[in-house]
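1. Just a sequence and a predicted model for now, questions to come.
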Amino acid sequence: MTILRTPSDDDVTGLAAELYAEDRAALGYVPSHTRVTALHPEAVRAFEDLVRAVAHALGTRRYELVTLAAARALGSRACLLAHGRKALSCMTAEELLAVARDHRDAGLDEAEVAMMDFAARLSTDSAAMTEADAQRLRDVGLSDREILDVALAAGARNLYSRTLHALAVEVDDPPGLDPELRDALLAGT
C-alpha cells in the first residue's frame, strides 16, 4: 500500500489514464509505482524524458547496469525488480543473475564495473565523491559526457527510488521473473 490515495482504475482520467494504459500494454498490469506517480502525470512524463535521453546516450545495457547498481545501493526492492525485468531485454538471464550476485565477478568489462561502482558510491556517499571517482571512469575510456550520463542515470534512480520509499509504495513482483533471479536481485536489501 502507499500513504497516498490513488484513483481506482475506473476513476483514472486524462494523462494518468494514458500512463496506466501504457503499462498495461507493456507489462500486462499497472504497477504500484505508476498508480502513485500518475497523481502528477506531467512530472512522470518529464522524468521519462530525462530517462530516455540518458538511456539513449549510455545505451540500454549500460543504463540498466547503472540503474541496478544505484537501486541496490539504495535498497530499492521495487526498482531492482522492475529494472531486473527490463535488463532482460539487453542481457541473458544468466548474465543478469551473475550481475545480481556480484557485478565485479560477472564477466562485465572494466567500464561496466567502474560505472556500477560509481553509481553505487553516488547513491550512498555522493558528498564524499572526488575527482578520483570520475578519473576511474576516464581511465576505462569514458568521456566527460559519458560520466555525466552515468551520474544522471544514478541520480535519476535516486530520485525515483527515494520517492517510492518516502511514499511507502508497495513493491510489485513482476510476473514472469524467475524466482532464483528475483532472490538474487533482492539479496541483501
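-> Noted; the coordinates are in hand. Residues are numbered from 1 along each chain as shown.
2. Please make it C-alpha for all contacts and neighbour counts, starting now.
-> OK.
3. Break down this protein into its helices, ranges please.
-> For the chain, the helices defined by DSSP state H occupy 14-27, 32-37, 41-58, 60-74, 77-87, 93-101, 110-125, 131-139, 144-166, 179-186.
4. got the angle between the third one and helix 144-166?
-> Here the directions of helix 41-58 and helix 144-166 differ by 140 degrees (axes from the mean of the first three to the mean of the last three Cα atoms, to 10 degrees).
5. For the residue nearest to residue 95 when sequence neighbours are not counted, list the residues it contacts.
-> With sequence-adjacent residues excluded and distances taken as Cα to Cα, 6 or more residues apart in numbering, residue 95 is closest to residue 106, at 7.0 Å. Residue 106 sits next to 95, 98-99 when contact means Cα atoms under 8 Å, 6 or more residues apart in numbering.
6. Which one of these is nearest to residue 138?
-> Nearest to residue 138, judged by Cα to Cα, of those is residue 99 at 22.3 Å.
7. Just give the number of residues close to that closest one.
-> 21 (other Cα atoms under 10 Å).
8. which residues does it contact?
-> 105-106 are the contacts of residue 99 under Cα under 8 Å, 6+ apart.
9. So for stretch 116-131, what gets flagged as buried?
-> Of the residues in stretch 116-131, 116-123 count as buried by neighbour count, 16 or more other Cα atoms under 10 Å.
10. Save the residues you listed as TSV, and put in distance to residue 135 too.
-> Shown next, in TSV, are these (distance: Cα to Cα, whole Å):
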residue	distance to residue 135
116	14
117	13
118	11
119	14
120	16
121	14
122	14
123	18
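11. What separation do you get for the residue positioned nearest the centre of the chain and residue 1?
-> Central residue of the chain (Cα atoms, centre = their mean): residue 67, 3.9 Å from the mean position. Using Cα to Cα, to the nearest Å, residue 67 is found at 24 Å from residue 1.
12. Okay, one more to line up with it:
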Amino acid sequence: MEHMIIQTIPESEATGLVAESYAADRADLGYVPLHTKAMNLNPEALQAFEQLTGAIGGALGTRRYRLVTLAAARGARSAHCRLAHGRASLALFDEDQLTGIALDYRSAGLSDAEVAMMEFAEKVSRDASSMTDDDSRRLREHGFSDTEIVNIALAAAVRNYYSRAVQALAIEVEELPGLSASLHAALVSGL
C-alpha cells in the first residue's frame, strides 16, 4: 500500500529516464519502491546521483563502499538506506556476518581499518561539523591514502543526500525481498 503525499508518475505512464529507472528496480526487486517513484519526479537529479555514487563506489571498491554506506545510513538513522544497502551487501557477506555488522560493526570480525572507516562514516552522518583533522589522521594511521579518505567522506556524505531527501518526504519504509526477519531487525536496530 502506497502512503505518500507526493504524487508520483504511475508505472503505466512512465517514459524515458523514469521508465528506465522503474524497469531497473523491477528487474532487481520485482517492484518499484516508493523512494524510486518519488526521486523520479526529477529523473535527471536521480541519474546524476546514481552516476556520482557509481564514481565513488568504483573508486572505493564494492566492499568498502557498502561498509561506509551501512555506517553512514546508521548515523543518518535511515532505515531505507540500511535495508537497501544491507540487501545489496548480501553479495559480500553471509547473513550471520552481515547481522553482526548491522548490530555492532566494531565486534563483527572486520579489520581495524574497516572499523575505523565505518566510525568515520557514521560520524560524518551523525555530526560532521564536529570532525577535525584527527578524524582523517586516524584513517591515515590505518593505511588509507588521502584519495581514499576523500572517497570515504564523499561516500558517507552522498548517502546523507539521499537519506535526508527520503526522510524529508516521509516516504514509508517498505519490506525488501531477500531479507530475513532477523536481518531486517538487525539493520533497523537502534534507528
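-> Perfect, I can see it now. None of the values given here were measured: they were computed from a predicted structure.
13. Provide the TM-score value for the superposition.
-> Here the TM-score for the pair of chains, by TM-score structural alignment, normalised by the length of the first structure, is 0.97; 189 aligned residues with a Cα RMSD of 0.9 Å.
14. Would you mind finding the match for residue 9 of the second structure in the first structure?
-> By TM-score structural alignment, residue 9 of the second structure lines up with residue 7 in the first structure.
15. how close does the closest residue to its match other than its chain neighbours sit to residue 74 of the first structure?
-> Of all residues not flanking residue 7 of the first structure in the chain, residue 35 sits nearest, at 7.8 Å (Cα to Cα, 6+ apart). According to Cα to Cα, residue 35 of the first structure stands 22 Å off from residue 74 of the first structure.
16. Give me the more crowded residue out of the two.
-> In this view residue 35 of the first structure and residue 74 are compared by other Cα under 10 Å, and residue 35 has more residues nearby, 24 against 20.
17. sorry, back to before: okay, now the match of residue 9 of the second structure: neighbour count?
-> Burial measure for residue 7 of the first structure: 14 neighbouring residues, criterion other Cα under 10 Å.
18. again, but for the one 5 residues further on
-> With neighbours defined by other Cα under 10 Å, the count for residue 12 of the first structure comes to 17.
19. Could you measure from it over to residue 36 of the first structure?
-> According to Cα to Cα, residue 12 of the first structure stands 12 Å off from residue 36 of the first structure.
20. now do residue 167 of the first structure
-> Taking Cα to Cα, one finds residue 167 of the first structure at 8 Å from residue 36 of the first structure.
21. shared neighbours, those two?
-> By Cα under 8 Å, 6+ apart, residue 167 of the first structure and residue 36 have these common neighbours: 2, 4.
22. higher neighbour count, the two?
-> residue 36 (23 against 15).
23. Residue in the second structure paired with the more buried one?
-> For residue 36 of the first structure, the aligned position in the second structure is residue 38, judged by TM-score structural alignment.
24. Tell me, how many residues neighbour the nearest residue to its match once chain neighbours are set aside?
-> Nearest non-adjacent residue to residue 38 of the second structure, counting by Cα to Cα, 6+ apart: residue 8, 5.9 Å away. Using other Cα under 10 Å, residue 8 of the second structure has 16 neighbouring residues.
25. so who does residue 8 of the second structure touch?
-> Counting by Cα under 8 Å, 6+ apart, residue 8 of the second structure has contacts 37-38, 40-41.
26. before we move on, what about residue 17 of the first structure?
-> The contact partners of residue 17 of the first structure, by Cα under 8 Å, 6+ apart, come to none.
27. Would you mind measuring from it to residue 40 of the first structure?
-> For residue 17 of the first structure relative to residue 40 of the first structure (Cα to Cα), the value is 12 Å.
28. Aligned against the second structure, show me the partner of the residue nearest to residue 95 of the first structure.
-> So residue 106 of the first structure corresponds to residue 108, using TM-score structural alignment.
29. now swap in residue 115 of the first structure and tell me
-> Counting by TM-score structural alignment, residue 115 of the first structure corresponds to residue 117 in the second structure.
30. and its match, how many neighbours does it have?
-> 26.
31. What of residue 100 of the first structure?
-> 24.
32. Same question for residue 180 of the first structure.
-> Residue 180 of the first structure: 9 neighbours (other Cα under 10 Å).
33. which residues touch the equivalent of it over in the second structure?
-> Aligning on TM-score structural alignment places residue 180 of the first structure opposite residue 182 in the second structure. Residue 182 of the second structure sits next to residue 99 when contact means Cα under 8 Å, 6+ apart.
34. Next one: residue 182 of the second structure from residue 73 of the second structure, what distance?
-> Taking Cα to Cα, one finds residue 182 of the second structure at 18 Å from residue 73 of the second structure.
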